[in-house]
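>>> Here you go, sequence then predicted model.
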Amino acid sequence: MVAIRILQSLATLDYGETEAMIMNLYRNIDRDQIQFDFVVNERTAPFFYEAEVKNLGGRIFTLPTFSGKNFVFYRKKVNQLFQEHPEWEIVHIHDASSTMLMIDLAKKHQLVTIAHAHFDRDFINFKTYVQKILRAPIKNNADYLFACSKLAGAYVFNVNKEEVRVIKNALEPEKYIFNENIRKRKRAELGLKNEMILGHLGRMEIEKNQLYLIDVFKAYHALNSKSILILIGEGELKEELQRKVSEYGLKKNVRFLGVDTDYYEWFQAMDVFLFPSLFEGVPLPLIEAQAAGLPIIASDRITKEVNISNLIHFKTIEAEPSQWAKMIDDLYLLFREDMSEKMIEAGFDAKDTAKELKDCYFSILKEGS
């Protein structure tokens, strides 16, 4: 049997929650039956997941970044892409703002279209207003509506929650089981032993609210001078965050670690995980932190659907940073529980979700035959 190739449409293949979730599913899906190809915005530097995608048998195609001014040229390139690849039967679109620019052309080439929502609120500004206009017809034009949660689907597509199929932001639970040897090794890489390590994982963008996180750490460091903050991720705000850390005189205490393929091992080194986002869908880092058995303080703007343990403590980001700081010592755990079974029971195991997605693709194709 020749594997069916599904086109996954994203803005990028660098690390991000959406990209990490898709890669978790890609590693675990039966690739003898289903193969993924990817279309992303073009650039010269390699993507974070590029080598892994190719090793798994996937192909990467690029399009110019849509700017509005290049509307005709962009659609010409999309049409050309579909024309050159009749082997695709389904296009699974994850970048909500560009979805409508693809759907009608995909249909023209007899592709089944899936629109997938990954967030449940957004900023209120001109750019997001335009994106909302672009998203408005999706509910009538896409063949299927998927989302990370019912709330995200209802928000992005402006439909009743029951009209959306939820595909959970799943992970590989076995990677997160607490391991004392990994903890010691990762701490040794930083030249640390018994310090209190606070951690955060996320793309460095405004919605992740890491500027507030630096303020929280400043307040906590005043209470515990043997504390360290590790930040895992890259993004456009990195330099601004580094400047703020420098202004506070905390360069030795805040470590910018970037992202590597074994980034999940850093959860072992942490003592408390902080996640003060302005908005999210069902954030994968909070699933990961729970899988690692970490106590968590998270923004109360995040959906409670993410809370699958007793480890998350929601706190308003309207509070003074000192209020977050005061919670930290109370959450420290001497023992880290193995949460893998709980992740599986809650439906966040990538093996199960990958099988669900595979079955879903086959069901869709059967309906259309």
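Everything's here; your move.
>>> Going by C-alpha atoms from here, please, whenever you check contacts or count neighbours.
Will do.
>>> and the residue lying closest to N253 once chain neighbours are set aside, how many neighbours does it have?
Nearest in space to N253, with sequence neighbours left out and distances taken as C-alpha to C-alpha, 6 or more residues apart in numbering, is I228 at 4.8 Å. I228 has 22 neighbours, counted by other C-alpha atoms under 10 Å.
>>> for comparison:
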Amino acid sequence: MKRVLQLTDTIEKRNGRMSVVMNVYRKINKENIQFDFLVTDYGHENYYDEITKLGGHVYFLSSRDLSLSKIKDKFLKVIHLRKYDFVHYHALSKWGECISYAKQHGIKVIVHSHATELSDNFVKSIRNRIFSLNILTCADERVAVSPEAGKKLFLWQNFEYIPNMIEYSKFTYNQNEGTLIRQKYGLKNNEKVIGIVGRISKQKNQIFALKVLTRLLQEKINVKLMIVGDYDRKEADYYRNVKKYINDNGLVNDVIFTGLINNLGKYYSAFDILWLPSLYEGMPTVGIEAQANGLPILASDMITKSMKIINNVVFLNTKNKESLWAEKTKDILSENRDLNAIKKINQSLFNTNVVVNKWEKLYEQ
């Protein structure tokens, strides 16, 4: 059996990287390949119980001890507990130090790029580029969730493009489930629902979405904005700015916050359109899930175009383009879902078996 130590930074369910890894972990042949995880201590809902049921181990280091020396000590202890064939690194963070030590101990290194930017902060981008320099010399295999994400991290080096995969059946459109969600939040039949799914953060650009919502309401368009997700302490200031914008612009009755939810497929079935106004993304899993639901999507043009599997995805610039987004949203709200979406996905690179096979081949080297 090949044993792989996954460096995902966290095992929280709200983390996009972890959802990608877990979707694959559930499907791979665990008689041949097994995952363990070395991460920072976690809060919120997480995958710990599921990982252990699948046969994996989770090792964590307290965020209070997240110095480079403590990371090195913890990593070396873990790789001496078990023989690892691969270290699979997913996050641009201090954990990247581990791949140098993996090479020193004869462990093969896979580096996985998940984003088209190194950070939404200039100083952090420089820091993360420094953290990633050893990738250029230590990676045995380079993988990216999109062509753009690969070029950003690996520069001139070759990489393999493996798109993200989801369990598509969980997101099949169900009108009855969508109706129940709408009733839960007191939404009227004649109200259109715009959905945003993801962490409340500068990267996800919810304040831009609120500005577009303001324009739609000024034009007497009968819409509500549903924001699915929460924020962590690093994004507390941004969350306060979101709430302030809502209060200052009289949107309290027009915006619904759901917090973290587990039955996301039902929410897609309640939406009439999904907005993805992110400043950058590698391959947003949310966009794939919504397409499996057949839901029309209006996305930032900073998101990889390779996300588009079916025809009801439109990309637009977000910089001072609130009026353009409002006009395009009105057009899209008159369109219908694509009820053949999953059939089209199964005929694409996003086919579950194709993606799982590509992951398994990574560990055959």
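Sure, I can see it. Every value quoted in this text rests on a predicted model; they were computed, and no experiment measured them.
>>> circling back to that earlier point, so what does the residue nearest to N253 of the first structure match up with in the second structure?
If you follow I228 of the first structure across to the second structure using TM-score structural alignment, you land on K224.
>>> That match looks like it's in a strand, true?
Yes: read with DSSP: H, G, I helix; E, B strand; the rest coil, K224 of the second structure is one of the residues of a strand.
>>> can you pull the contacts of it?
E191, K192, V193, I194, D254, V255, I256 (C-alpha atoms under 8 Å, 6 or more residues apart in numbering).
>>> Check which residues of stretch 33-44 of the second structure are buried.
Neighbour-count burial for stretch 33-44 of the second structure flags I33, Q34, F35, D36, F37, L38, V39, T40, D41, Y42 (criterion: 16 or more other C-alpha atoms under 10 Å).
>>> could those be laid out in TSV, adding secondary structure and distance to T304 of the second structure?
Below are those laid out as TSV (DSSP: H, G, I helix; E, B strand; the rest coil; distance: C-alpha to C-alpha, whole Å):
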residue	secondary structure	distance to T304 of the second structure
I33	strand	30
Q34	strand	30
F35	strand	28
D36	strand	30
F37	strand	28
L38	strand	29
V39	strand	28
T40	strand	29
D41	coil	31
Y42	coil	29
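>>> Nearest to A292 of the second structure, out of those: which one, please.
F35 (27.3 Å; C-alpha to C-alpha).
>>> where's the closest one relative to E360 of the second structure, distance?
12 Å (C-alpha to C-alpha, to the nearest Å).
>>> do T329 of the second structure as well
In terms of C-alpha to C-alpha, T329 of the second structure sits 40 Å off from E360 of the second structure.
>>> and if you look at I107 of the second structure?
17 Å.
>>> out of those two, which sits in the more crowded spot?
The neighbour comparison of I107 of the second structure against E360 (other C-alpha under 10 Å) goes to I107, with 20 against 15.
>>> Tell me who's in contact with the more buried one.
Y84, D85, F86, V87.
>>> Looking for the alignment partner of the last one in the first structure.
With TM-score structural alignment as the criterion, V87 of the second structure lines up with V91 in the first structure.
>>> Helix or strand: which one has its match?
Secondary structure assignment for V91 of the first structure, by DSSP states H and E: strand 90-93.
>>> need the next SSE after that strand, C-terminal direction.
Strand 90-93 of the first structure is succeeded, C-terminally, by helix 99-108 (DSSP H and E).
>>> Where does the helix or strand following that following helix end up in the second structure?
Next helix or strand after helix 99-108 of the first structure toward the C-terminus (DSSP H and E): strand 112-117. Using TM-score structural alignment, strand 112-117 of the first structure corresponds to residues 108-113 of the second structure.
>>> so how far is that stretch from its chain's centroid?
Counting by C-alpha atoms, centre = their mean, to the nearest Å, stretch 108-113 of the second structure is centred 18 Å from the centre of its parent chain.
>>> For that stretch, give me every contacting residue.
85-91, 99, 102-103, 135, 138-145, 149-150, 153, 282.
>>> Give me the mean distance between it and the first structure.
Following superposition, stretch 108-113 of the second structure is found to deviate from the first structure by 0.8 Å on average (mean C-alpha distance after the TM-score superposition for the first structure).
>>> measure the match of I228 of the first structure to L187 of the second structure for me?
If you go by C-alpha to C-alpha, the gap between K224 of the second structure and L187 of the second structure works out to 8 Å.
>>> Break down the stretch 51-200 of the first structure into its helices, ranges please.
71-84, 99-108, 126-135, 138-141, 150-157, 180-189 (DSSP state H, counting those that start in this stretch).
>>> List the buried residues in the second one.
For helix 99-108 of the first structure, a neighbour-count test (16+ other C-alpha under 10 Å) marks T99, M100, L101, M102, I103, D104, L105, A106, K107 as buried.
>>> Distance check, the residue most central in space within the second structure against M165 of the second structure.
Closest to where the C-alpha atoms of the second structure average out (C-alpha atoms, centre = their mean) is G16, at 2.9 Å. G16 of the second structure sits 12 Å away from M165 of the second structure, going by C-alpha to C-alpha.
>>> which residues do the two both contact?
With C-alpha under 8 Å, 6+ apart as the test, G16 of the second structure and M165 both reach T285.
>>> OK, contacts around N293 of the second structure?
Contacts of N293 of the second structure by C-alpha under 8 Å, 6+ apart are F171, T172, Y173, G265, Y268, S269, R337, D338, L339, A341, I342.
>>> Can you report how many residues neighbour the alignment partner in the second structure of K132 of the first structure?
Here K132 of the first structure is matched to R129 in the second structure, going by TM-score structural alignment. Here the count is done by other C-alpha under 10 Å, and R129 of the second structure has 16 residues near it.
>>> How about R129 of the second structure: what's its closest non-neighbour residue?
In space, R129 of the second structure is closest to L118, 7.0 Å off (C-alpha to C-alpha, 6+ apart).
>>> Same question for A149 of the second structure.
T116 (4.3 Å).
>>> Looks like that neighbour contacts K152 (just checking).
Yes: using C-alpha atoms under 8 Å, T116 of the second structure makes contact with K152 at a distance of 5.9 Å.
>>> higher neighbour count, these two?
More crowded of T116 of the second structure and K152, by other C-alpha under 10 Å: T116, with 24 against 17.
>>> List the contacts of that one.
E148, A149, G150, K152, L153, Y280, E281, G282, I303, T304.
>>> Tabulate these (JSON lines), appending distance to L210 of the second structure.
Listed next are those as JSON lines, based on distance: C-alpha to C-alpha, whole Å:
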{"residue": "E148", "distance to L210 of the second structure": "28"}
{"residue": "A149", "distance to L210 of the second structure": "28"}
{"residue": "G150", "distance to L210 of the second structure": "31"}
{"residue": "K152", "distance to L210 of the second structure": "29"}
{"residue": "L153", "distance to L210 of the second structure": "31"}
{"residue": "Y280", "distance to L210 of the second structure": "18"}
{"residue": "E281", "distance to L210 of the second structure": "20"}
{"residue": "G282", "distance to L210 of the second structure": "23"}
{"residue": "I303", "distance to L210 of the second structure": "19"}
{"residue": "T304", "distance to L210 of the second structure": "23"}
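>>> Perfect, I'm done here.
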